[in-house]
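Peer 1: Okay, predicted coordinates and the sequence, questions at the end:
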Amino acid sequence: MLIRYGYEIALTCPQPTPLVCLLAVHEDRAADLRTPETFFTTPAGLANSTYLDLYGNRCRRLTAPAGDLTIWGDATIADSGLPDRVLPEAREVPVIDLPDHCLVYLMGSRYCETDRLSQTAWDLFGAVAPGWGRVQAICDYVNGHIQFDYMQARATRTAFEAWQERIGVCRDFAHLAVTFCRCLNIPARYVNGHLGDIGVPVVDPMDFSAWMEVWLDGAWHTFDPRNNKPRIGRIVVARGRDATDVPLINSFGPHVLKSFRVWTYEVAE
């Protein structure tokens, strides 16, 4: 199947302001693009460049002029049309046997305070059989524990605060599940990307989504504590330890978000 995805974001800056944007499809999906990603700005012609960060994410640098700026991107990507894989027999890997690149995803980070939730994680899930089932038990718990509410979104809410307050948005679900996994010595990383309404009831307005990937049996596997069921058509934009590593827009100076629009939908072959 083919999926068209994109965004339109309008900002206002009081002065020229450097930006780093993580809005491009991740490098491991670049080969699936059927139309190249386009990137435009209004005003037009702003100099920009891209680079890969420490986590392999494609980042774009530019300087917003004083006043209004609109950034716009769009592309079409090929997808298998299959839902997320479910592998109930996948096993946890002992820490001593983990690849080096997994170790950073066992440690606490800005929004994932393993030190504050370690005992809670073991109390809740320590008796659950290790493996896929234990990660799914974490997702089931987080899905039932947190109430989704856009109006209660808070950029500074941590996993521990989400657990205490029992409210949040998809990033809070992901942060709490990632933290519980790490507390149990299961590598977990935060993922930001596009997730359309393919095969499920339509949700409007559309937004970027957050979920997690967990290392089991020698590979990364997708889990989504917010939706908590296999979905079709995930498009990864960025991965990192938590939301700190994958902001859609990182501005080195003040800005005001004026408008934000995202689209993800199936198109004809």
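Peer 2: Alright, I've got the coordinates. Residues are numbered from 1 along each chain as shown.

Peer 1: use CA for all of it now, contacts and neighbours both
Peer 2: OK.

Peer 1: what about the residue nearest the centre of the chain, helix or strand, and which?
Peer 2: The chain has residue 192 as the residue nearest its centroid, 1.9 Å off, counting by CA atoms, centre = their mean. Following DSSP states H and E, one finds residue 192 within strand 188-194.

Peer 1: what's that strand packed up against?
Peer 2: The contact analysis (3 or more CA pairs under 8 Å, 6 or more residues apart in numbering; DSSP states H and E) places strand 188-194 against helix 170-183, strand 209-216, strand 235-240.

Peer 1: List the residues that contact the residue nearest to the centre of the chain.
Peer 2: Going by CA atoms under 8 Å, 6 or more residues apart in numbering, residue 192 touches 208, 209, 210, 211, 236, 237, 238, 239, 246.

Peer 1: now, the most widely separated pair of these?
Peer 2: Farthest apart among these by CA to CA are 208 and 239. That separation is 13.3 Å.

Peer 1: how deep is residue 167 tucked in, by neighbour count?
Peer 2: For residue 167, the neighbour count with other CA atoms under 10 Å is 19.

Peer 1: now do residue 31
Peer 2: Residue 31 has 9 nearby residues by other CA under 10 Å.

Peer 1: mind checking the SS state of it?
Peer 2: helix (DSSP: H, G, I helix; E, B strand; the rest coil).

Peer 1: try the one 3 residues further on
Peer 2: Applying three-state DSSP to residue 34 yields a three-state assignment of strand.

Peer 1: wait, isn't it in contact with residue 76?
Peer 2: Yes: under the contact definition of CA atoms under 8 Å, residue 34 touches residue 76, with a separation of 5.5 Å.

Peer 1: Looking at those two, which is more packed in?
Peer 2: residue 76 (20 against 14).

Peer 1: Contact partners for the more buried one?
Peer 2: Contacts of residue 76 were listed using CA under 8 Å, 6+ apart, and they are 2, 3, 4, 5, 33, 34, 35, 36, 37.

Peer 1: Now the residue nearest to the centre of the chain. Nearest residue, chain neighbours left out?
Peer 2: Closest residue to residue 192 apart from its sequence neighbours, by CA to CA, 6 or more residues apart in numbering: residue 210 at 4.6 Å.

Peer 1: ok, back up a step: how far away is the residue nearest to the centre of the chain from residue 248?
Peer 2: Applying CA to CA, to the nearest Å, the value for residue 192 to residue 248 is 9 Å.

Peer 1: Would you confirm that residue 65 contacts residue 13?
Peer 2: Yes: counting by CA under 8 Å, residue 65 does reach residue 13; the two are 7.1 Å apart.

Peer 1: hang on, the earlier thing: need the contacts of residue 76 in CSV (columns: distance to residue 137).
Peer 2: Formatted as CSV, the contacts of residue 76 follow (distance: CA to CA, whole Å):
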residue, distance to residue 137
2, 33
3, 31
4, 33
5, 32
33, 35
34, 37
35, 39
36, 39
37, 37
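
Peer 1: Out of those, which end up buried?
Peer 2: 2, 3, 4, 5, 33, 37 (16 or more other CA atoms under 10 Å).

Peer 1: ok, second structure coming up, stack it against the first:
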Amino acid sequence: MKLRVGFQLTYACTQATPAILMMNTHPSVAECMLEADRIWFDPPLSFTHYYDAFGNLCTRIVTPAGGSLVVATEGVLDLPDTVETHPVDGSEHSVESLPPDALQFLLGSRYCETDLLSNFAWTLFSGVAPGRARVLAVCDYVHDHVRFDYSSARPTRTAFETFNEKIGVCRDYAHLAIALCRALNIPARYCTGYISDVNLPPPHADQDFCAWFEAYLGGTWQIFDPRNNAPRTGRVLMARGRDAADVPISMTFGAADLIGFKVICEKHE
């Protein structure tokens, strides 16, 4: 299946503003790219790429002073047209057997307060078999506990606030599930990217960037999605980190307001 992904974002820039962008697909999906998602700007400007500590491709720019800036990209991938599946091995690792690079994903972070959710997590999930069954139970709980409401989106909402408010968007579902998994000694990391509506019945909502998480089980990082709570077709990773604080689509260091937003994720004929 050929899948076209991309976006067009427009910023109002009152002054020259440094910014860091995470707007390309993740390097791990490079082998699936038929047409690379090269980023472009209108008006044109100079930029540099670098890789952050989590392996995400980042772009550094300085916005123009005055007027607007359009940032856009578009790429085509070759992906399976079937729903995603988990690896056979979903076993849980003891903390002492985890690889060193997984240990940081056991710790609390900006949006994932493991300390505030630890007692609850062990009370609710200690009776569930360790491993994938426990992570799936966490996803079921979060999916049922939180009501999706796009109008309630708040960039400062944390996992514990989502737990108490019982409302949020996909990033809030992911943060709560991540915090619960970490409290249960299961490494979990935040992911953002595209999810297509392929193989889903209409009507389809307007596309947006999406969030899910990966848990370390059976020696691999495995995908879980408490917002949708079902396997999907056409999931494309852009960036991953401890939580959303590590992977903002754009981080501006001054005045630059987002005034236009369009995301594309669709079959490409």
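Peer 2: Thanks, I have the structure now. What you see is a predicted model, and the numbers here were worked out from it, not measured in a lab.

Peer 1: and which of the contacts of residue 192 of structure 1 is nearest to residue 19 of structure 1?
Peer 2: The nearest one, if we look at the contacts of residue 192 of structure 1 relative to residue 19 of structure 1 and count by CA to CA, is residue 246, at 13.2 Å.

Peer 1: returning to what we had before: go through the contacts of residue 76 of structure 1 and name the one nearest residue 113 of structure 1.
Peer 2: Among the contacts of residue 76 of structure 1, and counting by CA to CA, the member closest to residue 113 of structure 1 is residue 5, at 33.1 Å.

Peer 1: dump the residue contacts of that closest one.
Peer 2: 74, 75, 76, 77, 194, 262, 263, 264, 265.

Peer 1: Would you reformat those residues as a markdown table and include secondary structure?
Peer 2: A markdown table is the format used below for these (three-state DSSP):
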| residue | secondary structure |
| --- | --- |
| 74 | strand |
| 75 | strand |
| 76 | strand |
| 77 | strand |
| 194 | strand |
| 262 | strand |
| 263 | strand |
| 264 | strand |
| 265 | strand |
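
Peer 1: What is the nearest of the residues you listed to residue 175 of structure 1?
Peer 2: Using CA to CA, the contacts of residue 5 of structure 1 come closest to residue 175 of structure 1 at residue 194, 17.5 Å.

Peer 1: dump the residue contacts of that closest one.
Peer 2: 5, 207, 208, 209, 234, 235, 236, 237, 264.

Peer 1: Against residue 78 of structure 1, how distant is the first one?
Peer 2: Okay, so that is residue 5 of structure 1. Residue 5 of structure 1 sits at a distance of 11 Å from residue 78 of structure 1 (criterion: CA to CA).

Peer 1: just the fourth one next, same as before
Peer 2: In this structure, residue 209 of structure 1 and residue 78 of structure 1 are 19 Å apart, going by CA to CA.

Peer 1: need the contact list for the counterpart of residue 37 of structure 2 in structure 1.
Peer 2: In structure 1, residue 37 of structure 2 lines up with residue 37, judged by TM-score structural alignment. Neighbour list for residue 37 of structure 1: 24, 73, 74, 75, 76 [criterion: CA under 8 Å, 6+ apart].

Peer 1: Map the third one across to structure 2 for me.
Peer 2: When structure 2 is aligned by TM-score structural alignment, residue 74 of structure 1 is paired with residue 74.

Peer 1: So what's the residue count around its match?
Peer 2: Residue 74 of structure 2 has 20 neighbours, counted by other CA under 10 Å.

Peer 1: ok, and the closest non-adjacent residue to it?
Peer 2: Closest residue to residue 74 of structure 2 apart from its sequence neighbours, by CA to CA, 6+ apart: residue 6 at 4.1 Å.

Peer 1: quick one: the one you found is in a helix?
Peer 2: No: counting by three-state DSSP, residue 6 of structure 2 is not found in a helix; it is strand.

Peer 1: Which residue in structure 1 aligns with it?
Peer 2: Under TM-score structural alignment, residue 6 of structure 2 pairs with residue 6 in structure 1.

Peer 1: wait, isn't that match in contact with residue 260?
Peer 2: No: Residue 6 of structure 1 sits out of contact with residue 260 when judged by CA under 8 Å, with a separation of 11.1 Å.

Peer 1: More neighbours: those two, which one.
Peer 2: Using other CA under 10 Å as the criterion, residue 6 of structure 1 and residue 260 rank with residue 6 on top: 22 against 15.

Peer 1: quick one, what contacts the more buried one?
Peer 2: Neighbouring residues of residue 6 of structure 1 by CA under 8 Å, 6+ apart: 72, 73, 74, 75, 262, 263, 264.

Peer 1: Residue 18 of structure 1: which of these is nearest?
Peer 2: residue 72 (17.1 Å).

Peer 1: so that closest one touches residue 23, yeah?
Peer 2: No: using CA under 8 Å, residue 72 of structure 1 makes no contact with residue 23, being 9.8 Å away.

Peer 1: more crowded one of those two?
Peer 2: Neighbour comparison, residue 72 of structure 1 and residue 23: the larger count goes to residue 23, with 26 against 17 (by other CA under 10 Å).

Peer 1: where does that one land in three-state SS?
Peer 2: Per three-state DSSP, residue 23 of structure 1 ends up coil.

Peer 1: can I assume it is in contact with residue 61?
Peer 2: No: Residue 23 of structure 1 lies out of contact with residue 61 (CA under 8 Å); the separation is 11.2 Å.

Peer 1: thinking again about what came up before, the contacts of residue 5 of structure 1: which two are farthest apart?
Peer 2: Taking CA to CA, the two most distant members of those are 77 and 262; they sit 15.4 Å apart.

Peer 1: More neighbours: these two, which one.
Peer 2: residue 77 (23 against 18).

Peer 1: Tell me the one among the contacts of residue 37 of structure 1 nearest to residue 226 of structure 1.
Peer 2: Nearest member of the contacts of residue 37 of structure 1 to residue 226 of structure 1, counting by CA to CA, is residue 24, at 22.9 Å.

Peer 1: ok, that closest one - contacts?
Peer 2: 37, 58, 59, 237.

Peer 1: quick one: which of the residues you listed is nearest to residue 86 of structure 1?
Peer 2: Out of those, the member with the shortest distance to residue 86 of structure 1 (by CA to CA) is residue 237, at 21.7 Å.
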